[in-house]
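S.K.: sequence plus the predicted model coming up.
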Amino acid sequence: MIVGYGQNGCSEEAVRAFSEMQRDGVDPDDFTLGSVISSCANLASLEEGAQFHCLALVSGLMPYITVSNALVTLYGKCGSIEDAHRLFDEMSFHDQVSWTALVSGYAQFGKAKETIDLFEKMLSKGVKPDGVTFIGVLSACSRAGFVEKGRSYFYSMQKDHGIVPIDDHYTCMIDLYSTSGRLKEAEEFIKQMPMRPDAIGWGTLLSACRLRGDMEIGKWAAENLLEIDPQNPASYVLLCSIHAAKGQWNEVAHLRRGMRDRQVKKEPGCSWIKYKNKVHIFSADDQSHPFSKGIYEKLEWLNSKMVEEGYKPDVSSVLHDVADADKVHMLSHHSEKLAIAFGLMFVPQEMPIRIVKNLRVCVDCHNATKFISKITGRDILVRGAVRFHKFSNGLCSCGDFW
């Protein structure tokens, strides 16, 4: 039951089933414990995962590679990459899964050099990589702009390791070219692919076109995305962003009408933070939280301090034809800012603030969080839809490349 829940994306149910098993007096073996730890990793639930880590130590299951691998994955996915690496170093034996877990952890954090060094060390130890390992390496290259290196790894997959690329690998390559601003090369790569990109691939290209303001390739990507997934809101939202950045509000209105006519609904952005075993969820301009008054007072204080430090809101993230003052107001109440304000109020000073967001972190929130980390002296970890960002003393681990 625990494994079945975990493999079908029902991670909370997996944890609940494990608790029921313990209440019935059934002791877990290494496979069961590894499975529930993996579910905690999918939930980015560090608190519960750490409790299972303690259980592994107490029960004597820590030496089993199934448990150790799951813990390396857990800490990597929860943004504690140093703990993941420490656990990896303490293991007496490493298999393909161990190496891949650590490679993927560093990749998600955007630490490209460390990811590549680990991958090369893995190869030197004679451990054979699999397709998942290459996804980690390619994504790390894309997040650091290592185009030539990433391209070399991609073509070595099949040539040197006999791994046939799948959709995820092609998407990594599209991301590699797109994130680096080489949109024409991304277009050429797509036209040479043996299959059409999936929705994620087209969405990746479209997102890059929005950031670069490339209307021509953006329209091509949007048309293809709509053809294979007409209910996908990303094509509408990202095209709206491109038109809004150019002040083409009539086009924005036309796209929004199209969304309404086709009953396409955009997934609302939300952020959540776990404190004392309770998950606190926030949406933009949220007034429903019991501590809303204090949260908004904290945000006002932060905004005034940020402005003193030189912060300027990036209104390009707002897709509404309203005055700049209204755009600034909208930006100041984004969900992750509310979650961060809550964390500053309740999470002890010596602990990092950990936020999870269901969408990509917007440019303004990324910039604002850098200022907040500097002003408050707090480490803030934000896990977005794609990757981790660790903000510390005014800097982000991604190097502003994401």
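M.R.: Good, I have the coordinates.

S.K.: can we go C-alpha only for contacts and neighbour counts from here?
M.R.: OK.

S.K.: how far does stretch 303-319 stretch from start to finish?
M.R.: 21 Å (Cα to Cα, to the nearest Å).

S.K.: next, the buried residues of that stretch.
M.R.: When burial is assessed from 16 or more other Cα atoms under 10 Å, stretch 303-319 yields the following buried residues: 303, 305-306, 311, 313-319.

S.K.: next: stretch 122-137.
M.R.: By 16+ other Cα under 10 Å, the buried positions in stretch 122-137 come out as 122, 129, 131-137.

S.K.: which residue ranges of the stretch 101-250 of the chain form strands?
M.R.: For the stretch 101-250 of the chain, none of the segments meets the definition of strands by DSSP state E, counting those that start in this stretch.

S.K.: can you pull out the helices in it?
M.R.: 112-124, 131-144, 147-161, 167-179, 183-192, 199-212, 215-228, 233-245, 249-261 (DSSP state H, counting those that start in this stretch).

S.K.: dropping in the other structure now:
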Amino acid sequence: MYSKCGSLSRALEVFYSIKLEDRTLVSYNATIQALSMHGHGADALRLFDEMPTWIEPDEVTYIAVLCGCNHAGLVDDGRRVFNAMRVPPNVKHYGTIVDLLGRAGRLAEACDTVMSMPFPADIVLWQTLLGAAKMHGDVELAELAATKLAELGSNVDGDYVLLSNVYASKSRWADVDQVRDTMRSNDVRKVPGFSYTEIDGIMHKFINGDKEHPRWQEIYRALDDIRSRISELGYVPETDNVLHDIGEEEKQYALCYHSEKLAIAFGLIATPPGETLRVIKNLRICGDCHVVAKLISKAYGRVIIIRDRARFHQFEDGQCSCRDYW
């Protein structure tokens, strides 16, 4: 519970308060998973290696520790754990290894792993490869994964968005338009990005460019102050994250009002100085928002915890727990 609410330290306190002889597989699994989700892959791996011999790891244990290796970029350690599994690996274990290799840029190995599995790849595995292709700008792999997803009957917005983003990163705008036309013809709509933050027991939701919040004008003024302060720390907008065929100034404007930035700005004006800010994001945090959150944590002396679609990011004094690998 503590780790899922963003408090890893409390989760660890509970675990280490349990006597060694009283710890169970469930407590080890939960703690390894907590460390993994918060970006402490090396610690998750260490705890896995230190499990008592009388506790036998199960499928969940291996998923948890492989996720830790994945989020920390520990490719060799992940392969070691996978190859030494004492239970038959299932599609989720393979998926984690494919994601690990893909994030590390070892796309050929990731693809070979999918092709050599003892069972057919499912939709999630091909989506994982598509995500890796987007991350590293591999058009050929992206097109292969998109084709396989179509053959499997997948018709979700994320597939189209990832393929479109790969094309956009290469300025192939005609292909981007074709993907969008296909989305429209298949009646697929892109899920908008949104973020939540809880203040005094009330949940506040923000979407990109939101002006629906009753305090939106204060929030926008806070964003102006944020931009001023972080510019003094060397902030330059990462407009490469705006994958649209628009001008540089328009790209900078689009970046300013991402939902997580709005949630953080609201948190700054709605909570006492020094209080930890917690934000939940439905999609993966973009590179520019990640940089901005780091700089806000330094400029305002705040701890900011953002849980995106895949993991937790804890920003403190200009650094992130993910060590810029996510």
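M.R.: Looks like it arrived, so ask away. Source: prediction; values computed, not measured.

S.K.: would you mind giving the buried residues of stretch 303-319 of the first structure as CSV with distance to Glu267 of the first structure and secondary structure added?
M.R.: Rendered in CSV, the data for those read as follows (distance: Cα to Cα, whole Å; DSSP: H, G, I helix; E, B strand; the rest coil):
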residue, distance to Glu267 of the first structure, secondary structure
Asn303, 27, helix
Lys305, 32, helix
Met306, 29, helix
Tyr311, 29, coil
Pro313, 24, coil
Asp314, 22, coil
Val315, 21, helix
Ser316, 20, helix
Ser317, 16, helix
Val318, 16, coil
Leu319, 15, coil
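
S.K.: residues touching the closest residue to Val237 of the first structure other than its chain neighbours, list them.
M.R.: Nearest residue to Val237 of the first structure, sequence neighbours excluded (Cα to Cα, 6 or more residues apart in numbering): Lys266, at 7.8 Å. When contacts are counted by Cα atoms under 8 Å, 6 or more residues apart in numbering, Lys266 of the first structure is found next to 233-234, 237.

S.K.: by neighbours, which of the residues you listed wins?
M.R.: In terms of neighbours by other Cα atoms under 10 Å, the contacts of Lys266 of the first structure top out with Ala234 at 24 neighbours.

S.K.: Leu162 of the second structure and Leu141 of the second structure: what is the separation?
M.R.: Leu162 of the second structure sits 12 Å away from Leu141 of the second structure, taking Cα to Cα as the criterion.

S.K.: actually Arg307 of the second structure, sorry about that
M.R.: Arg307 of the second structure sits 29 Å away from Leu141 of the second structure when distances are taken as Cα to Cα.

S.K.: so what corresponds to Ala299 of the second structure in the first structure?
M.R.: Taking TM-score structural alignment as the alignment basis, one finds that Ala299 of the second structure is matched in the first structure by Ile375.

S.K.: now that match: which helix or strand?
M.R.: Ile375 of the first structure is located in helix 363-376, with elements delineated by DSSP states H and E.

S.K.: mean deviation of the following helix or strand past that helix from the second structure?
M.R.: Taking DSSP H and E as the definition, the helix or strand that follows helix 363-376 of the first structure towards the C-terminus is strand 380-383. Following superposition, strand 380-383 of the first structure is found to deviate from the second structure by 0.3 Å on average (mean Cα distance after the TM-score superposition for the first structure).

S.K.: for the helix or strand following strand 380-383 of the first structure, name the packing helices and strands.
M.R.: Using DSSP H and E, the helix or strand that follows strand 380-383 of the first structure towards the C-terminus is strand 388-392. Judged by 3 or more Cα pairs under 8 Å, 6 or more residues apart in numbering; DSSP states H and E, the packing partners of strand 388-392 of the first structure are helix 363-376, strand 380-383.

S.K.: picking up where we left off before, the more surrounded of Arg307 and Leu141 of the second structure?
M.R.: Taking Arg307 of the second structure and Leu141 together and counting by other Cα under 10 Å, Arg307 has the greater number of neighbours (25 against 20).
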